[in-house]
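Q: model this:
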Amino acid sequence: MHSTANTLLVTGGGSGIGRALAEAFLALGNEVIIAGRRESVLKQVTAANPGLHYVVLDIADAADVQRVAAELIARYPRLNAVIHSAGIMRSENLLAGDSALDDTVATNLLGPLRLDRALLPHFLQQPHAAIVTVSSGLAFLPLALTPSYCATKAAVHSYSQSLRYQLKDTAVKVHELAPPYVQTELMGERQANDPHAMPLKEFIAEVMGIFEHSPEAEEILVERVKPLRFAEANGNYAGFFKQFNDQMAAARAGE
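A: Take a look at the predicted model:
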């Protein structure tokens, strides 16, 4: 993906990784539009970042995705890139019947697929374009406390590979960003302040370095996510999976 000269849409751009990426690309001179459900939040972010634009979008609503995509193409004819940063992550106790499946699938999986379907014909007309999916290190080694989230991110990884292959002879590049555990409010204030999570500024700095110096990279992987990404290839997957989930379950029980 070119790090400059883009008109870029960032979903989930009101907070966390989405907002930080939007600000980073804006600082490089790109035209950036952030999208999210809460207009009040989007207004605050754009007020703090002159030149940043916003659009209200419910990524889980198929009709809204179609409407907003058409509006964006009309308003920004040079739109050529999207970063799918909108997402939800919730703990689930499946034994107790506690499931966030429907909301999680609609937001994390169906939303990006529907938005790509709406934007792709326009992207194919651009001199260069990019689709950046956002999976997770947990797509490769799941956290059992959040099964629906991990399942959607594994699906995003699979989808990214298929999409990349189908677009291989076009000017549209597909990049998969797989974050590690980062200090955001994805699962609340505890995560945002967890010293075990990667500081957001460090994560963004490393990610932007990859975009700038390795624009053809298919997977955007910071060093801290690589143990999860390559857990199976590195051997002893079963042991690592158990150790990882036992540690996470113990930490949650101690809260």
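Q: switch to C-alpha atoms for all contacts and neighbour counts from now on
A: Noted.
Q: got a list of what Leu138 touches?
A: Cys150, Lys153, Ala154, Pro180, Leu228 (C-alpha atoms under 8 Å, 6 or more residues apart in numbering).
Q: In helices only, show me those residues.
A: Cys150, Lys153, Ala154, Leu228 (DSSP state H).
Q: which of those residues lies closest to Ala20?
A: Lys153 (20.4 Å; C-alpha to C-alpha).
Q: That closest one: neighbour count?
A: A total of 25 residues lie near Lys153 under the criterion other C-alpha atoms under 10 Å.
Q: Wait, it touches Leu143, no?
A: No - contact criterion C-alpha atoms under 8 Å: Lys153 and Leu143 do not qualify, at 11.3 Å.
Q: still on that earlier bit, of the contacts of Leu138, select the buried ones using a PyMOL command.
A: Here is the PyMOL selection string for the buried members of the contacts of Leu138, based on 16 or more other C-alpha atoms under 10 Å:
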select buried, resi 150+153+154+180+228
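Q: Identify, from the ones in helices among the contacts of Leu138, the entry nearest to Ile73.
A: Lys153 (27.3 Å).
Q: re earlier: would CSV of the contacts of Leu138 with distance to Arg67 be doable?
A: Formatted as CSV, these follow (distance: C-alpha to C-alpha, whole Å):
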residue, distance to Arg67
Cys150, 29
Lys153, 25
Ala154, 28
Pro180, 33
Leu228, 37
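Q: Just give me the closest of the contacts of Leu138 to Ala63.
A: Each of those was scored against Ala63 by C-alpha to C-alpha, and Lys153 proved nearest at 22.9 Å.
Q: residues in contact with the closest one?
A: Going by C-alpha under 8 Å, 6+ apart, Lys153 touches Asn108, Leu109, Val134, Ser135, Ser136, Leu138, Ala139.
Q: Pull up the gap between it and Ala205, please.
A: With distances taken as C-alpha to C-alpha, to the nearest Å, Lys153 is found 23 Å from Ala205.
Q: rewinding a little: which of the contacts of Lys153 fall within strands?
A: Counting by DSSP state E, the part of these found in strands is Val134.
Q: now for the contacts of Lys153, which pair is the farthest apart?
A: Longest span within the contacts of Lys153, C-alpha to C-alpha: Leu109 and Leu138, 14.6 Å.
Q: one more to put side by side:
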Amino acid sequence: MNLSNRTVLIVGGTSGIGLALARRFAAAGSTVAVGGRNAEALKELSAEGIGTFAIDVTDGASVARARDAVIARYPELDTVVTMSGVMIMEDLRDPAHFEAAQTTIDTNLVGTIRVTDAFTPHLIRRGSGTFVTVTSGIAFLPFPPMPTYAASKAAVHAYSEALRAQLDGTGVGVVELVPPAVASAGQEKVNPHALPLDDYVTEAMQLLSQDPTPDEILVERVLMHRWAERDGTYDDLVAQRSQALAMLPGRQG
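A: Take a look at the predicted model:
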């Protein structure tokens, strides 16, 4: 993927990995727009010269309005990155976790589907373009304190595979970004071994720039997650990660 001449929309790009990607694409010479719910962050990005659009991926009408506004302003749009996501710990012994599960699925999975559905006709009409979906190492190696997050990201992986197959021959590609734990959005507090954000984005951009671009963007740190089952380490790693269940409020003390 040539990173220097694209027109990129990053949905969920007001913080963390999405924000860092937006700035890297812009620095590489691409035209960049960001969609999100944080009005103050959008205002700051607009001051940097990045296009901004209000969008709530849990609201179909909001997604449709944002799509229309983006395409009107950037008819040459060729890359759509679906970054919006939430990461919530849940204690499955407590039925009250269900609200968190619903929020997670509606944002991480259904939100991804809403965004890709919204822009698929545009990219197909162009005859070229790329969707970049975002999963996680946790999609392949669950982190037990975040069960629905893991399930939602595993579902986005499967959906991305199917989307790629269905769009084959249209000129529209699907690239899956698979981050490990990255030191953003407070993850460094949960995992002191999280990969520094700048290091992650540097490696991810290098992989994105390859020709051909890999179907999955797998930085070195996430390989142990992605291939745990293949390598025979899955059961031991899940058992190790299950020790983190002690972090849940109801299990402390």
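Q: hmm, back to that, which of the ones in helices among the contacts of Leu138 of the first structure lies closest to Met187 of the first structure?
A: Once C-alpha to C-alpha is applied, the member of those that ends up nearest Met187 of the first structure is Cys150, at 13.7 Å.
Q: could you measure that closest one against Ala139 of the first structure, distance?
A: Distance from Cys150 of the first structure to Ala139 of the first structure, by C-alpha to C-alpha: 5 Å.
Q: what do you get for Gly29 of the first structure?
A: For Gly29 of the first structure, the distance to Ala139 of the first structure - C-alpha to C-alpha - is 32 Å.
Q: Tell me which of these two has more neighbours.
A: Ranked by neighbour count (other C-alpha under 10 Å), Gly29 of the first structure and Ala139 place Ala139 first, with 22 against 14.
Q: that older thread, Serialize the ones in helices among the contacts of Leu138 of the first structure to TSV and add fields for distance to Glu92 of the first structure.
A: Converted to TSV, these look like this (distance: C-alpha to C-alpha, whole Å):
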residue	distance to Glu92 of the first structure
Cys150	11
Lys153	16
Ala154	17
Leu228	21
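Q: Of the residues you listed, just say which sits nearest to Thr46 of the first structure.
A: Lys153 (28.5 Å).
Q: measure the closest one to Gly29 of the first structure for me?
A: For Lys153 of the first structure, the distance to Gly29 of the first structure - C-alpha to C-alpha - is 30 Å.
Q: Kindly report the same for Ala197 of the first structure.
A: 30 Å.
Q: Which helix or which strand is home to Asn2 of the second structure?
A: Using DSSP states H and E, Asn2 of the second structure is not contained in any helix or strand.
Q: Give the burial count for it, as a bare number.
A: By the other C-alpha under 10 Å criterion, the neighbourhood of Asn2 of the second structure contains 14 residues.
Q: corresponding residue for it in the first structure?
A: Here Asn2 of the second structure is matched to His2 in the first structure, going by TM-score structural alignment.
Q: That match and His213 touch, don't they?
A: No - if you go by C-alpha under 8 Å, His2 of the first structure and His213 don't touch, sitting 9.8 Å apart.
Q: Contacts only, for Leu228 of the first structure.
A: Gly137, Leu138, Phe140, Leu141.
Q: Kindly present these as JSON lines, with separate columns for distance to Leu119 of the first structure.
A: Shown next, in JSON lines, are the contacts of Leu228 of the first structure (distance: C-alpha to C-alpha, whole Å):
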{"residue": "Gly137", "distance to Leu119 of the first structure": "27"}
{"residue": "Leu138", "distance to Leu119 of the first structure": "27"}
{"residue": "Phe140", "distance to Leu119 of the first structure": "28"}
{"residue": "Leu141", "distance to Leu119 of the first structure": "31"}
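Q: As a check, name the ranges of all strands in the first structure.
A: 7-11, 31-36, 53-56, 81-84, 129-134, 172-177, 219-220.
Q: for these, which one sits closest to Phe123 of the first structure?
A: strand 129-134 (5.8 Å).
Q: packing partners for that closest one?
A: strand 81-84, helix 111-123, helix 147-166, strand 172-177 (3 or more C-alpha pairs under 8 Å, 6 or more residues apart in numbering; DSSP states H and E).
Q: who are the neighbours in contact with the equivalent of Ala54 of the second structure over in the first structure?
A: Under the alignment by TM-score structural alignment, Ala54 of the second structure pairs with Val56 in the first structure. With contacts defined as C-alpha under 8 Å, 6+ apart, Val56 of the first structure is in contact with Ala35, Gly36, Arg37, Arg38, Glu39, Leu42.
Q: Kindly recompute the last result at 10 Å.
A: Thr11, Ile34, Ala35, Gly36, Arg37, Arg38, Glu39, Ser40, Leu42, Asp64, Val68 (C-alpha atoms under 10 Å, 6 or more residues apart in numbering).
Q: Quick one: buried ones out of the residues you listed?
A: Judged by 16+ other C-alpha under 10 Å, buried ones among the contacts of Val56 of the first structure: Thr11, Ile34, Ala35, Gly36, Arg37, Leu42, Asp64, Val68.
Q: Closest one of these to Ala233 of the first structure?
A: Thr11 (31.7 Å).
Q: How about the closest one: what's its closest non-neighbour residue?
A: Ala35 (4.6 Å; C-alpha to C-alpha, 6 or more residues apart in numbering).
Q: Surely the one you found and Tyr54 touch.
A: Yes - using C-alpha atoms under 10 Å, Ala35 of the first structure is in contact with Tyr54, at 5.7 Å.
Q: shared neighbours, the two?
A: What both Ala35 of the first structure and Tyr54 touch, as defined by C-alpha under 10 Å, 6+ apart, is the set Leu9, Val10, Thr11, Gly13, Gly14, Leu42.
Q: Of those residues, which pair is most distant in space?
A: Leu9 and Leu42 (13.2 Å).
Q: Quick check: neighbours shared by these two?
A: Ile34, Ala35, His53, Tyr54, Val55.
Q: how close does the third one get to His84 of the first structure?
A: When C-alpha to C-alpha is the yardstick, His53 of the first structure and His84 of the first structure sit 16 Å from each other.
Q: Looking at these two, which one has more neighbours?
A: His84 (28 against 17).
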